[in-house]
Structure formats: C-alpha cells, structure tokens
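Peer 1: Model the structure of this input:
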Amino acid sequence: MTSSTKPARSSGNLFEAVAQSGSTLDEHVDALVERSGVTIERIVSTGQASPPGFWYDSPRAEWVVLLTGAAVLEFAGDPRPHPLKPGDHVMIEAHCRHRVAWTSDTEPSVWLAVYYP
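Peer 2: Model (predicted):
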C-alpha cells in the first residue's frame, strides 16, 4: 500500500486502551472519523471537568453519548445540573454554551461525540 492509498475500511474497539488512557492526568481524545465537516471522537475522562468559568460554544452541533462512567453537564441559562449515566445521550445545538461540570474519578467516563455542521 502506498502512502497515498487509503485503506478500504478501518475498525477498532471503543473500550480498547481505556485503562491506559485512564492512567494519565489528562483527558484523552481520539478522532475516529473526520469527513465532510463531521467528526466522531472517543473521549476518555478520568475526573476532568471544564475550568471554572469556561463554556464550550461550538459553531457545530454535537450529539454525545456516555458509554461508561458518570458525568454532569451544565448549560448556560439553566441552573439545573444534567447528570449522565451510561447510555444517556444529549443533542447540543450549535452555539449552545455548555460545560462539563464533573466526571467520575473512580472509573473512566467514555464518551462518543459526533460533531456536524
């Protein structure tokens, strides 16, 4: 295969290497797919949260599902925290300001995030 030839398919396991990712102090993000303005990421959080006062404000919409662990999201203008457990998913429209208030530090929180225009 030459360097300009792309494989016809790719595969993997969303939970593979989670233990190694969880052993670091940083959140781990893997871009699984990036095509035509769509990005699919696997994110492994181990106790990370958004910095105080920080809000995500993406020009793209985001659909996210929590596969393992636990987390809490906050949305600007909504005083209620939004706790997530495995299987919970959230549709976040473009420019909806949000933040990760908390993720479990006792087990990895594995997210699958889909960003699109």
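Peer 1: Going by C-alpha atoms from here, please, whenever you check contacts or count neighbours.
Peer 2: OK.
Peer 1: So residue 58, which state does it fall into?
Peer 2: When classified by DSSP: H, G, I helix; E, B strand; the rest coil, residue 58 comes out as coil.
Peer 1: And for residue 29?
Peer 2: Applying three-state DSSP: residue 29 is strand.
Peer 1: any idea how far residue 44 is from it?
Peer 2: Distance from residue 29 to residue 44, counting by Cα to Cα, to the nearest Å: 6 Å.
Peer 1: Ok, residue 94 next?
Peer 2: Relative to residue 44, residue 94 is positioned 23 Å away (Cα to Cα).
Peer 1: out of these two, which sits in the more crowded spot?
Peer 2: Each of residue 94 and residue 44 has its neighbours counted (other Cα atoms under 10 Å); residue 44 has more, 29 against 15.
Peer 1: before we go on, could you also do this sequence so I can check it against the first one:
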Amino acid sequence: MIGNLLEGIPDLLPEERFEELASAESVTVERIVSWGHTSPETGWYDQPRHEWVLVLQGRGVVAFEEDEEVTLGPGDHLLIPAHRRHRVAWTAPDEVTVWLAVHYD
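Peer 2: Sure thing, here's the model as predicted:
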C-alpha cells in the first residue's frame, strides 16, 4: 500500500490525531498530527515500550518529568526509553506538526 504522511490532513484539527500505520507483535508505527496541541497539563505519558519519534513537518517541544525539554523541528528525532515520563509541552500554533512515532519492545 502506498501513502504519503503529509497528505490527508484536515483543515481543522480540534484534537491531536493519532493514526496507526502498521503494527506487529512488538512494534507499532503511527502518524501523529498536531496543530497547537499539547498533552493534558495533569498527565504524563508513561509508556511500557520505547518510542522513537521523528518530526516530518512543523515544530514541537517534548518535556520530561525531570524538567528537561527537547525542541524538535523537521528531520529531528528523539528516542524516549520505556517508562520515561514525558509530555508534549508545545506544538506550533501556526502550522501543522506531523510526527512519525515508532513504539517497540
């Protein structure tokens, strides 16, 4: 199946969009589309699997519970080890941010 990760993005995006692209027993690949979205203020992601994320378009900031923040732009990628508590602190409000995320054991 052929697709384009930068196509099919709606003009209005009231909520951040998570789309599973492929999966197997120990890996899931998803496209995440943000447009000024952040994680809920009260919650941290604490995932049981490692997550590798790549920003294809736009900009975003990933914050970690230990007060570290990482700013990512097009082409930047980040490995988040399993159970490292994190959240999306900011995404560009003036453009769509497209992430490619790979979750694996």
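Peer 1: Got a TM-score for the two of them?
Peer 2: TM-score for the superposed chains, counting by TM-score structural alignment, normalised by the length of the second structure: 0.94, backed by 105 aligned residues with a Cα RMSD of 1.0 Å.
Peer 1: Can you list the residue ranges for strands in the second structure?
Peer 2: For the second structure, the strands defined by DSSP state E cover 17-24, 27-34, 50-57, 60-64, 69-72, 77-80, 86-91, 97-104.
Peer 1: can you tell me what part of the first structure the last one aligns to?
Peer 2: The counterpart of strand 97-104 of the second structure in the first structure, counting by TM-score structural alignment, spans residues 109-116.
Peer 1: next one: the second one
Peer 2: On the basis of TM-score structural alignment, strand 27-34 of the second structure is assigned to residues 38-45 in the first structure.
Peer 1: Need the residues that contact that stretch.
Peer 2: When contacts are defined by Cα atoms under 8 Å, 6 or more residues apart in numbering, stretch 38-45 of the first structure is touched by residues 14, 18, 21-22, 26-34, 103-104, 108-117.
Peer 1: list the buried ones in it?
Peer 2: For stretch 38-45 of the first structure, burial by neighbour count (16 or more other Cα atoms under 10 Å) applies to 39-45.
Peer 1: mean shift between it and the second structure?
Peer 2: Comparing stretch 38-45 of the first structure with its match in the second structure after superposition yields a mean distance of 0.4 Å (mean Cα distance after the TM-score superposition for the first structure).
Peer 1: can you pull the contacts of residue 88 of the first structure?
Peer 2: Residues near residue 88 of the first structure by Cα under 8 Å, 6+ apart: 65-67.
Peer 1: I'd like to know how many residues surround the closest residue to residue 83 of the first structure other than its chain neighbours.
Peer 2: Of all residues not flanking residue 83 of the first structure in the chain, residue 72 sits nearest, at 4.2 Å (Cα to Cα, 6 or more residues apart in numbering). As a burial measure, residue 72 of the first structure scores 16 neighbours (other Cα under 10 Å).
Peer 1: Over to the one 5 residues further on?
Peer 2: Under the neighbour criterion other Cα under 10 Å, residue 77 of the first structure is assigned a count of 9.
Peer 1: Against residue 98 of the first structure, how distant is it?
Peer 2: Going from residue 77 of the first structure to residue 98 of the first structure by Cα to Cα gives 10 Å.
Peer 1: cool, residue 18 of the first structure as well?
Peer 2: From residue 18 of the first structure to residue 98 of the first structure the distance is 25 Å (Cα to Cα).
Peer 1: Also residue 74 of the first structure?
Peer 2: 6 Å.
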